[in-house]
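*Asks:* Any chance you could fold what I've pasted below:
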Amino acid sequence: MLRLFRKKRSDVKVVYRYPNEKVAIFIDGGNMFHACNYMQIKINYKKLIDILRKDRWLLRAYFYTGIPSGDLPRDVREQLRKQQGFLNELQNLGIKVKTMPLKKTPEGYIEKGIDILLATDMVSLAFRNAYDTAILVSGDSDYVPVVKEIQELGKRVENASFKRTSSYELRKVCDEFILLDNIKHRFTTPLYPEKIEKPPEVRFIDRIKEFFSKIIKKEKGRKR
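*Replies:* Here you go, the predicted model:
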């Protein structure tokens, strides 16, 4: 009987699920890089994808990033080598990697066109009815018009991002928002783990010396 008088909570958000829901995940690599660089963390993308997909059928996860090209300085070539190794690891995990050349400026290299490439894929796959829900892993407000267009096609859009690079406008327009800061312990590790100092090892010869030293002390005590 007491249940009849309980007040209903108005702050509980009801999330509706489709039967046999198909999801596609779109990861803005540059946006994630800036957040990781600030927070000094490393992302395990396989774990992140598993968390975001939940128990739903995953069409594919896409990762978008820019890469330097042309005549590169030695330090940039070394960075490119490391980046290529990272991208190869993603592809081995079944993540579809899509790249565009970085634009060189007097201040360095900047990304151009990555957001357009990502948005084009989101809309194109929505038109083809390839997924029911798009999961956009980015905090860039430039994606707001794209999200609205996809919703007009009858699709849902979920947004996942870190607070550092999250846009309020993007969060507001999406059907669901996942703050990655709250669950980062499940898919990240520190970029520079603290080194745990091991106690110095005691050599066997030192143990022998200590053993005989104790015996000598005991013998001296008896003689007194």
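
*Asks:* from here on, contacts and neighbour counts on C-alpha atoms
*Replies:* OK.

*Asks:* for the protein, what's the longest strand?
*Replies:* Using DSSP state E, we find that the single longest strand of the chain is strand 57-67.

*Asks:* I would like the residues contacting that strand, please.
*Replies:* 20-30, 49, 80, 94-102, 111-112, 114, 117-118, 130-131 (C-alpha atoms under 8 Å, 6 or more residues apart in numbering).

*Asks:* So among the residues you listed, which ones count as buried?
*Replies:* Neighbour counting over the contacts of strand 57-67 (16 or more other C-alpha atoms under 10 Å) leaves 22-30, 49, 80, 95, 97, 99-102, 111, 114, 118, 131 as the buried ones.

*Asks:* next up, for comparison:
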Amino acid sequence: MLRSSDFKKFLQTISKDKLLITTYYYNASLDISVNQKKYLEQQKFFDFLRKIPDFKVVLCRMRKHKKDGKFIFDVKGDDVYLAVDLVSGAYENLYNIAIIVSGDEDFVPAIQKAQKLGKKVINAYFKSTSSNYLKHTCDKSFCVDNIINEIKE
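*Replies:* Okay, here's the model as predicted:
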């Protein structure tokens, strides 16, 4: 995971020579009752992101459920928010190129719709979570693992 101070550098690196209009970050707040320290660290990170110009933190829902006697937490709605923003942004002509940092192939229908509307979609993926279907659907794709390692050094 990148430190707050490295996040801006990451955005600049993946957007390269493109004019970065708006960045959307989809996540959910951790459960404060489970780990107050991690919750406060995450909120501090969200506050840092909100201070970056043209950066939108989109908070989704955290679902808590029990599995095998342990509580499991899942972020819910982040993929739907991203898909809606991608497609509505394409219809509203808010961008020419979208860079999606994800390996989730569930975004393919939204990406295809944006492409039909004349938009280019680039997939920045992590080796451990990449989908070949997603990579091949996008106009271009690249792995961010090396970029993150270079930034961390």
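
*Asks:* Drop the TM-score for these two in here.
*Replies:* Overlay of the two chains. TM-score (TM-score structural alignment, normalised by the length of structure 2): 0.87; 147 aligned residues with a C-alpha RMSD of 1.8 Å.

*Asks:* thinking again about what came up before, in structure 2, what range does the longest strand of structure 1 match?
*Replies:* Using TM-score structural alignment, strand 57-67 of structure 1 lines up with residues 19-29 of structure 2.

*Asks:* Following element in sequence after the longest strand of structure 1, please.
*Replies:* helix 74-92 (DSSP states H and E).

*Asks:* count of neighbours near residue 216 of structure 1?
*Replies:* 12 (other C-alpha atoms under 10 Å).

*Asks:* Which helix or which strand is home to it?
*Replies:* In this structure, residue 216 of structure 1 sits in helix 204-223 according to DSSP H and E.

*Asks:* contacting residues for the residue most central in space within structure 1?
*Replies:* Ranked by distance to the mean C-alpha position of structure 1 (C-alpha atoms, centre = their mean), the top residue is residue 43 at 4.4 Å. Going by C-alpha under 8 Å, 6+ apart, residue 43 of structure 1 touches 36, 187, 188, 189.

*Asks:* Can you classify the last one as helix, strand or coil?
*Replies:* In the three-state summary, residue 189 of structure 1 is assigned as strand, counting by DSSP: H, G, I helix; E, B strand; the rest coil.

*Asks:* looking at it, it is touching residue 42, isn't it?
*Replies:* Yes: if you go by C-alpha atoms under 8 Å, residue 189 of structure 1 and residue 42 touch, sitting 5.3 Å apart.

*Asks:* Could you check how far stretch 56-65 of structure 1 is from the centre of its chain?
*Replies:* Put simply, stretch 56-65 of structure 1 sits 13 Å off its chain's centre (C-alpha atoms, centre = their mean, to the nearest Å).

*Asks:* scratch that, stretch 112-119 of structure 2
*Replies:* Centre to centre, stretch against its chain (C-alpha atoms, centre = their mean), the figure for stretch 112-119 of structure 2 is 19 Å.
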